[in-house]
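Trainee: my questions are about this predicted structure, shown below with the sequence.
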Amino acid sequence: MSERKAIVVAISGCSSSGKTTLSRLLRDMFPDAFVLHADDFYRPEAELPLSHGMVDWDCAEALSIPDMIKSLTHIHEQGTFPPFLDSKEDQNEIGPCPVSPSQITSLYSLVHTWSSMHRTPRICIFDGFLLYPDVMAALQPHLDIKIFLRTTKAKALARRAARSGYVTLEGFWEDPPGYVEKIVWPNYVRDHRFLFKDGDVEGEIDKEVAMERGIEYMQGGADEDMEMVLKWAVEALMGKLPNVGGEGVVGVAT
């Protein structure tokens, strides 16, 4: 495997688990980092499957996996954002920053000091709701570091309900009544139960499965404060990035 000019840091979890917020915060922390959104790889709405009489945006069939791989390959080989990708996701708002300015300043200073002592490739932060299940196996070789964020059903429903909608290829999408309860959460449970003990996605993560698949997660319960999540993610990346790259990906213990 040739040397990679950028490292792909995947951040995944249920819709409204804080993926995009964390991705943008990390982008601003690490030098020359950029974000790639899995939501920019949706197929045209007319091609999406239906579930419960509604368009299902929250399944693997709604995404163009070949286009994802094409973009990730470009990032590894060229170290730049794919010039052939027109991002719509950055037009979507994520609300006020949940991290205090003092925490951001402190962590930025920490990363700046760290980066002055380490030479690592450029970082691409890949934000997506469905990156680690078996249905996305073709994507796995293109993900260098895998971070998983947890949330509870109550918090996911509340956060999603607070959103005004989403910019899409065709225009703008608003969740129809019952969409989160009937599609978003059940799909998340179906696709991620493999990662949890007894398949309980609001319970304890199966450490052996996470280790086997190289998935990093924050110790403790779901819905940790974003200030704590950001601090954990920054420290985790500073520990892992020097060991990733070169002739491939070097596994790092949690």
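Mentor: Ah, there it is.
Trainee: hey, let's count contacts and neighbours off CA atoms from now on
Mentor: Fine.
Trainee: what residue in this protein is the furthest from its centre?
Mentor: The centre of the chain is farthest from one residue, G53, which by Cα atoms, centre = their mean lies 27.9 Å away.
Trainee: where along this protein do the helices fall?
Mentor: For the chain, the helices defined by DSSP state H cover 19-29, 65-78, 101-115, 153-161, 179, 185-192, 207-213, 226-240.
Trainee: most packed of the ones you listed?
Mentor: helix 19-29 (a mean of 21; mean count of other Cα atoms under 10 Å).
Trainee: so that one versus helix 226-240, what angle?
Mentor: 60 degrees (axes from the mean of the first three to the mean of the last three Cα atoms, to 10 degrees).
Trainee: flag every buried residue along stretch 177-186.
Mentor: For stretch 177-186, the neighbour count (16 or more other Cα atoms under 10 Å) marks 179-180, 183-185 as buried.
Trainee: returning to what we had before: to F126, which of the helices of the chain lies closest?
Mentor: Ranking the helices of the chain by proximity to F126 (Cα to Cα) places helix 19-29 first, at 7.7 Å.
Trainee: hmm, F148 is touching Y217, no?
Mentor: Yes - here F148 reaches Y217: they are 5.2 Å apart, a contact under Cα atoms under 8 Å.
Trainee: rewinding a little: ok, the buried residues of stretch 177-186 vs R159, which is closest?
Mentor: Using Cα to Cα, V180 comes nearest to R159 of the buried residues of stretch 177-186, at 10.6 Å.
Trainee: now that closest one: closest residue in space, sequence neighbours ignored.
Mentor: Counting by Cα to Cα, 6 or more residues apart in numbering, V180 lies nearest to L157, which is 6.5 Å off, once chain neighbours are set aside.
Trainee: so how far is G18 from that neighbour?
Mentor: For L157, the distance to G18 equals 13 Å [Cα to Cα, to the nearest Å].
Trainee: not counting its neighbours along the chain, what's nearest A156?
Mentor: Distances taken as Cα to Cα, 6+ apart place S16 nearest to A156, at 5.3 Å, with adjacent residues excluded.
Trainee: burial measure for that neighbour, as a count.
Mentor: 24 (other Cα atoms under 10 Å).
Trainee: surely it is in contact with A161?
Mentor: No - with contacts defined as Cα under 8 Å, S16 does not count as touching A161, sitting 9.6 Å away.
Trainee: next one for the comparison:
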Amino acid sequence: MENRKAVIVGISGASSSGKTTLARLLRDVFPGTFVLHEDDFYRPETELPTKEGLLDWDCAEAIDIPEMTRALSHIRTHGTFPPFVDSKEDQNSIGACPVPDSAIALAKSRVAAWQLPGAPGHGILLQQHPSSSPSSGLLRMCVLDGFLLYSPEMQAGGVPPLLDAKLLLLVSRARATQRRERRDGYVTLEGFWTDPPGYVDKIVWPNYAAAHARLFRDGDVEGELDEGVLEEMGIRAQVGKGLDVAMETTFNWAVDTLMERLEELAGKR
């Protein structure tokens, strides 16, 4: 796969669709994997735009897209977490894991068997976290989670071409609102942010709908996905499964999808 040291997996979707939970699960299942968060590229609060009289954290203008692109390029070239990124996202709690330990253990066994000599996944990924850059021919995997990865602004900024696999998670407006309102808040560069009342209805959901309308038939983000657009953009989603799919189901789908995609990238399919 070219002269590089890592493959990068994008996980995108609405706020509270399960992106960070899934990213951390995949990190635990695929050896040598690390996580990068779109939220680590927020601009300072003083540079954020406003909407409805509130700071707008959920738009492309709030993200330093050139810096994120720089980080992704570093990962591809060096196979390591960018030393110039100060991650705040992993300081945020996402609550109890909704996937049982037994399902995680089974997924780990499946991936381990897939990587054995003679199996399709052998010789693609590093088997453990290295103390230095990956050796030739063995790759690390980076999982990037973010709420706007496939938006027109990210496309213009050159982000999607740096993603080797693109996963999209779906969630209903009701479920997203419920999950987001349960959160205590978010660690930021300046300290801590707590959503003001009505923030999801005024900012979060309208921004998500506007950025993702083209991925759905008739622009309805709670309707059916447009499979033609997904194929054109190289995005994989659980088409026909509904919006609020159980995380255990999503997790198993993501593991299978990534093993298949890694085989494709390695020329084994």
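Mentor: Structure received. Note that the structure is predicted; figures quoted are calculated from it, not measured.
Trainee: re the thing from before, turn the helices of the first structure into CSV, columns for distance to T168 of the first structure.
Mentor: Shown next, in CSV, are these (distance: least, Cα to Cα, whole Å):
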stretch, distance to T168 of the first structure
helix 19-29, 16
helix 65-78, 16
helix 101-115, 31
helix 153-161, 16
helix 179, 17
helix 185-192, 20
helix 207-213, 32
helix 226-240, 27
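Trainee: now for those helices, which one comes closest to M1 of the first structure?
Mentor: Here helix 65-78 is closest among the helices of the first structure (Cα to Cα), at 10.7 Å.
Trainee: and that closest one against the second structure, how far off on average?
Mentor: With mean Cα distance after the TM-score superposition for the first structure, helix 65-78 of the first structure departs from the second structure by a mean of 0.4 Å once superposed.
Trainee: counting by contacts, list what that helix packs against.
Mentor: On a contact count with 3 or more Cα pairs under 8 Å, 6 or more residues apart in numbering; DSSP states H and E, helix 65-78 of the first structure meets strand 6-13.
Trainee: pull the number of nearby residues for the closest residue to F34 of the second structure other than its chain neighbours.
Mentor: Of all residues not flanking F34 of the second structure in the chain, C142 sits nearest, at 5.0 Å (Cα to Cα, 6+ apart). C142 of the second structure is flanked by 27 other residues according to other Cα under 10 Å.
Trainee: any idea how far D67 of the first structure is from the counterpart of C142 of the second structure in the first structure?
Mentor: C142 of the second structure maps onto C124 of the first structure when the alignment is built from TM-score structural alignment. According to Cα to Cα, C124 of the first structure stands 16 Å off from D67 of the first structure.
Trainee: likewise K231 of the first structure?
Mentor: 32 Å.
Trainee: same check, this time on P121 of the first structure
Mentor: P121 of the first structure is 23 Å from D67 of the first structure, where distance means Cα to Cα.
Trainee: and for A46 of the first structure?
Mentor: As judged by Cα to Cα, A46 of the first structure and D67 of the first structure stand 18 Å apart.
Trainee: residue in the first structure matching V171 of the second structure?
Mentor: Matched by TM-score structural alignment, V171 of the second structure corresponds to T151 in the first structure.
Trainee: its match touches S17, doesn't it?
Mentor: Yes - judged on Cα under 8 Å, T151 of the first structure makes contact with S17 at a distance of 5.5 Å.
Trainee: tell me which of these two has more neighbours.
Mentor: Between T151 of the first structure and S17, S17 has the larger neighbour count (other Cα under 10 Å), namely 25 against 20.
Trainee: and that one, what does it touch?
Mentor: Going by Cα atoms under 8 Å, 6 or more residues apart in numbering, S17 of the first structure touches 149-151, 156, 223.
Trainee: could you redo the last one with a cut-off of 10 Å?
Mentor: 129, 148-153, 155-156, 159-160, 222-224, 226 (Cα atoms under 10 Å, 6 or more residues apart in numbering).
Trainee: and these, which is closest to F30 of the first structure?
Mentor: M226 (17.4 Å).
Trainee: right, and the closest one touches P98 too?
Mentor: Yes - with contact defined as Cα atoms under 10 Å, M226 of the first structure and P98 form a contacting pair (6.4 Å).
Trainee: find residues that contact each of the two.
Mentor: Counting by Cα under 10 Å, 6+ apart, the residues touching both M226 of the first structure and P98 are 18, 21-22.
Trainee: would you list every one of the strands in the stretch 51-200 of the second structure?
Mentor: For the stretch 51-200 of the second structure, applying DSSP state E, counting those that start in this stretch gives strands covering 54-55, 140-146, 165-169, 186-187, 192-193.
Trainee: tell me the residues of the first structure aligned with stretch 212-221 of the second structure.
Mentor: Using TM-score structural alignment, stretch 212-221 of the second structure pairs with 192-201 in the first structure.
Trainee: give me the buried positions along the matching stretch.
Mentor: Residues 192-197, 199, 201 are the ones in stretch 192-201 of the first structure that count as buried (16+ other Cα under 10 Å).
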